[in-house]
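>>> Return atomic coordinates for the entry below.
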Amino acid sequence: MGRIEGAMGEFRAAIDRGASPNELAEKVSVLDGLFDDAEAALAPDAATEASTFLGAFTILLREGLEALLIVVAMIAFLRKAERGEALRYVHGGWISALVAGGITWVVATYAIGISGASRELTEGFGSLFAAVVLLSVGIWMHGKAQADQWQRYIREKMSRALTGGSGWFLFGLAFVVVYREVFETILFYAALWSQGNGPVLLAGAGSAVLLLAVIAWAMLRYSRTLPITQFFRYSSWLMAILTVVLAGKGVSALQEAGIIAIAPLRDVPRLSILGLFPTWQSVLAQLLMAVAIAIGFAWNRRGDRGRASAH
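Down below sits the predicted model:
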């Protein structure tokens, strides 16, 4: 899949720069070969029980882990802040995303087809929205990594009940980060389901869910015993990393949907788990996010030094 997406990107870039018909024909030939390989790999008679199980397991684990990290960080934060009443918004968000995903599965299977462009648009805009939100959350958490800062925040802000607007913001963030992963997983699973081996696919998905549940339990258990300053420091860096990853994924998805132009970077590897794709636009988006994070963290440290000198 990665090779096909890369070849498609190069083909679009060649069209945009006005490549010669011969060059375009060569790229079309390469794509035809890749499509033939993909069709052979996805053919029902090519699917074994082992490949179906492994595919279902790895797809759900890969897609689910990213959303899990964000949702667990939100839950851990609310517990640290002793705002248990706000947890229902987070739980409502991710549960609603799963329900919406189930509805999407039914609609995509029995009612209408979901195009690749629709999938990429959903993933692209969802990723960029989550990246912007996590950027602000990460910088905010980094600023509260000092005990006195946290205590001041508790006194000034958290002593008041969480407003309905803030609660629905948590709901929306949890919904978006989970649904964008569910949406993509559904399309992969639809292809696997068409190969047969349905029980094996469900077994692979169930195994991935079990592993994700264990990871979530371990993270929440560890976060309970983590001192508040370390919790905010580690969480801020986690948010920063996810911000950069999502920025790259969002731009890449919008490129595949034809919304953003493609300028290939041949020397950059394709590491989708890190949101790294060989195009100028996606790499630039990640660099901009990294710079924004660095500026935000530096501003926080400057403020800490200023308050320390004042005392």
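>>> contacts, neighbours, all on C-alpha from now
OK.
>>> can you give me the helices in the protein?
2-16, 21-42, 49-80, 87-106, 116-143, 147-153, 164-193, 198-225, 228-256, 280-310 (DSSP state H).
>>> For these, give me a markdown table that also has mean neighbour count and distance to residue 272.
Shown next, in a markdown table, are the helices of the chain (neighbours: other Cα atoms under 10 Å; distance: least, Cα to Cα, whole Å):
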| stretch | mean neighbour count | distance to residue 272 |
| --- | --- | --- |
| helix 2-16 | 16 | 9 |
| helix 21-42 | 14 | 19 |
| helix 49-80 | 19 | 10 |
| helix 87-106 | 18 | 22 |
| helix 116-143 | 21 | 13 |
| helix 147-153 | 14 | 35 |
| helix 164-193 | 20 | 14 |
| helix 198-225 | 16 | 19 |
| helix 228-256 | 24 | 7 |
| helix 280-310 | 16 | 11 |
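>>> okay if I get those as CSV plus distance to residue 273?
Listed next are the helices of the chain as CSV, based on distance: least, Cα to Cα, whole Å:
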stretch, distance to residue 273
helix 2-16, 12
helix 21-42, 21
helix 49-80, 8
helix 87-106, 21
helix 116-143, 13
helix 147-153, 33
helix 164-193, 13
helix 198-225, 16
helix 228-256, 8
helix 280-310, 13
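>>> Kindly state which of the ones you listed is positioned closest to residue 267.
In terms of Cα to Cα, the element of these nearest to residue 267 is helix 280-310, at 10.9 Å.
>>> Taking their axis directions, the closest one and helix 228-256 sit at what angle?
160 degrees (axes from the mean of the first three to the mean of the last three Cα atoms, to 10 degrees).
>>> now the angle from helix 280-310 to helix 116-143?
Using the same axes, to 10 degrees: helix 280-310 against helix 116-143 is 10 degrees.
>>> Output the contacting helices and strands for helix 280-310.
helix 116-143, helix 228-256 (3 or more Cα pairs under 8 Å, 6 or more residues apart in numbering; DSSP states H and E).
>>> Save these as JSON lines, and put in distance to residue 19 too.
Shown next, in JSON lines, are the helices and strands packed on helix 280-310 (distance: least, Cα to Cα, whole Å):
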{"stretch": "helix 116-143", "distance to residue 19": "24"}
{"stretch": "helix 228-256", "distance to residue 19": "19"}
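>>> Nearest to residue 69 among those helices would be which one?
Judging the helices and strands packed on helix 280-310 by Cα to Cα, what sits closest to residue 69 is helix 228-256, at 8.3 Å.
>>> One more sequence to fold, the one below, so I can look at both together:
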Amino acid sequence: AVFNPDLKARLENQIWNGQHPQGLAALIRARAPLADFRETHAELQATLKEVAGVLGTEVAPAAVATNAGIIVFREGLEAVLILAALMGSLRRGDAVRLRRPMWLGAAGAFAATAVTWVIMQGALSLLGRYGEKLEAVVSVIAIGVLLLIMNWFFHQVYWTDRMASFQKHKHELAHGPQARTAARAQWWGLAVLGFTSIYREGFETVLFLQSLVLQAGAGAVLGGTAAGLVAVLGVGAAVFRYQARLPMKKLLIQTGGLICAVLAVMVGNTVHTLQLVGWLPVHPLPLDLPAWMGLWFGLHGTWEGVVLQVASVVAVIGSFYAAEALKERELRAKRGAAAIPS
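Sure thing, here's the model as predicted:
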């Protein structure tokens, strides 16, 4: 996954559910003839020799540092997009204060990532065994919280007219016990969202970097990691600065698109991880997808992944249009009530 994503995808296809040639798992499931097994076995042996050559090659520290920097930048860029998408709608009035718990959650995720690095260095073999399962659990939590918070966005932040109708109750609600309980739950929900969204990227990055550490030691990897972090911070500053100058309507459209895109990638990668650990069934598509589609878009060539990605995007778009329809219905009801003579 670190040194040659295309080779990793080819190996997975040959072992599991590839089509050209068919993967071993697919052949076993179909009770295929022996000739088909021999064809796949020959291809698999050739691929394994290629893998051994890649993993057995001595790598210069500069190359390792470059690879580490690329990995950190790629995962960090996704984290920046997540924060930009989620915080872009929190710029209006009282909603601005809701950025703080998300920043705190993100900072906690950064600290947890550093702790994970230390733990993995001390117990690499143990965590390496359960790494994908832990990543799967964190991913499912992140997706669940993200869906809940997006639903809240569409019903509270995007609905500016509906929010305005409750302003007259603001003082009373702000001092009541229900308001304090709801605000506390909201604060923790946003903090958990910031943490899980970023820690998923941090955990995956640390997991990838461990193989580089085994190749060339921690020094070169940490140097590349530092360079990647500097690049991520620079891009992040530019993204948030540009975002702050956008008109609100345009900002809402763009952040909504970002949320959909990030959610689709998260769902695709999470489904792939759940399938790798055996927690979801696998029904392959009738074609092999290139590795870069899985790397950048979370598309891994199974019906489960594609269907759940589409379903997640439809759920987000459907929630938005349902919110808009309810708002229009409320406005029509108000106009009808105002038109009735007293």
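>>> re the thing from before, looking at the helices and strands packed on helix 280-310 of the first structure, spot the one closest to residue 153 of the first structure.
Using Cα to Cα, these put helix 116-143 closest to residue 153 of the first structure, at 10.4 Å.
>>> follow-up on the earlier one: mind checking which of the helices and strands packed on helix 280-310 of the first structure is nearest residue 83 of the first structure?
helix 228-256 (14.6 Å).
>>> That closest one packs against which elements?
Counting by 3+ Cα pairs under 8 Å, 6+ apart, helix 228-256 of the first structure packs on helix 2-16, helix 49-80, helix 116-143, helix 280-310.
>>> could those go into CSV alongside distance to residue 35 of the first structure?
As requested, those are exported to CSV (distance: least, Cα to Cα, whole Å):
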stretch, distance to residue 35 of the first structure
helix 2-16, 7
helix 49-80, 19
helix 116-143, 15
helix 280-310, 25
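>>> Indicate which one of the helices and strands packed on helix 280-310 of the first structure is closest to residue 212 of the first structure.
helix 228-256 (17.4 Å).
>>> In the second structure, what range does that closest one match?
Aligned using TM-score structural alignment, helix 228-256 of the first structure spans residues 248-276 in the second structure.
>>> how big is the offset of that stretch relative to the first structure?
Once fitted to the first structure, stretch 248-276 of the second structure is off its aligned match by 1.6 Å on average (mean Cα distance after the TM-score superposition for the first structure).
>>> centre of the chain versus that stretch, how much separation?
7 Å (Cα atoms, centre = their mean, to the nearest Å).
>>> swap in stretch 273-280 of the second structure?
17 Å.
>>> Not counting that stretch itself, show me its contacts.
For stretch 273-280 of the second structure, the external contacting residues (Cα atoms under 8 Å, 6 or more residues apart in numbering) are 132-133, 135-136, 271, 281-282.
>>> out of the helices and strands packed on helix 280-310 of the first structure, which comes closest to residue 60 of the first structure?
Of all those, helix 116-143 sits nearest to residue 60 of the first structure, with 15.4 Å by Cα to Cα.
>>> just the angle between that closest one and helix 49-80, please?
Using the same axes, to 10 degrees: helix 116-143 of the first structure against helix 49-80 is 40 degrees.
>>> Helix 116-143 of the first structure packs against which elements?
Checking 3+ Cα pairs under 8 Å, 6+ apart, helix 116-143 of the first structure ends up next to helix 164-193, helix 228-256, helix 280-310.
>>> Residue 153 of the second structure matches what in the first structure?
So residue 153 of the second structure corresponds to residue 141, using TM-score structural alignment.
>>> Do I have it right that its match meets residue 233?
Yes: with contact defined as Cα atoms under 8 Å, residue 141 of the first structure reaches residue 233; the gap is 7.1 Å.
>>> returning to what we had before: ok, which of the helices of the first structure comes nearest residue 274 of the first structure?
Of all these, helix 228-256 comes closest under Cα to Cα, at 5.2 Å.
>>> Taking helix 2-16 as reference, get the angle to the closest one.
60 degrees.
>>> picking up where we left off before, quick check: which of the helices of the first structure is nearest to residue 268 of the first structure?
When the helices of the first structure are compared for distance to residue 268 of the first structure using Cα to Cα, the nearest one is helix 280-310, at 9.0 Å.
>>> Now render the helices and strands packed on helix 116-143 of the first structure as a markdown table, adding distance to residue 61 of the first structure.
Putting these into a markdown table (distance: least, Cα to Cα, whole Å) gives the following:
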| stretch | distance to residue 61 of the first structure |
| --- | --- |
| helix 164-193 | 10 |
| helix 228-256 | 16 |
| helix 280-310 | 24 |
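>>> Compare those helices and give me the one nearest residue 147 of the first structure.
Comparing these by Cα to Cα, helix 228-256 comes nearest, at 5.8 Å.
>>> I'd like to know how far the equivalent of residue 288 of the first structure over in the second structure sits from residue 213 of the second structure.
In the second structure, residue 288 of the first structure lines up with residue 311, judged by TM-score structural alignment. For residue 311 of the second structure, the distance to residue 213 of the second structure equals 38 Å [Cα to Cα, to the nearest Å].
>>> Ok, residue 24 of the second structure next?
Distance from residue 24 of the second structure to residue 213 of the second structure, by Cα to Cα: 32 Å.
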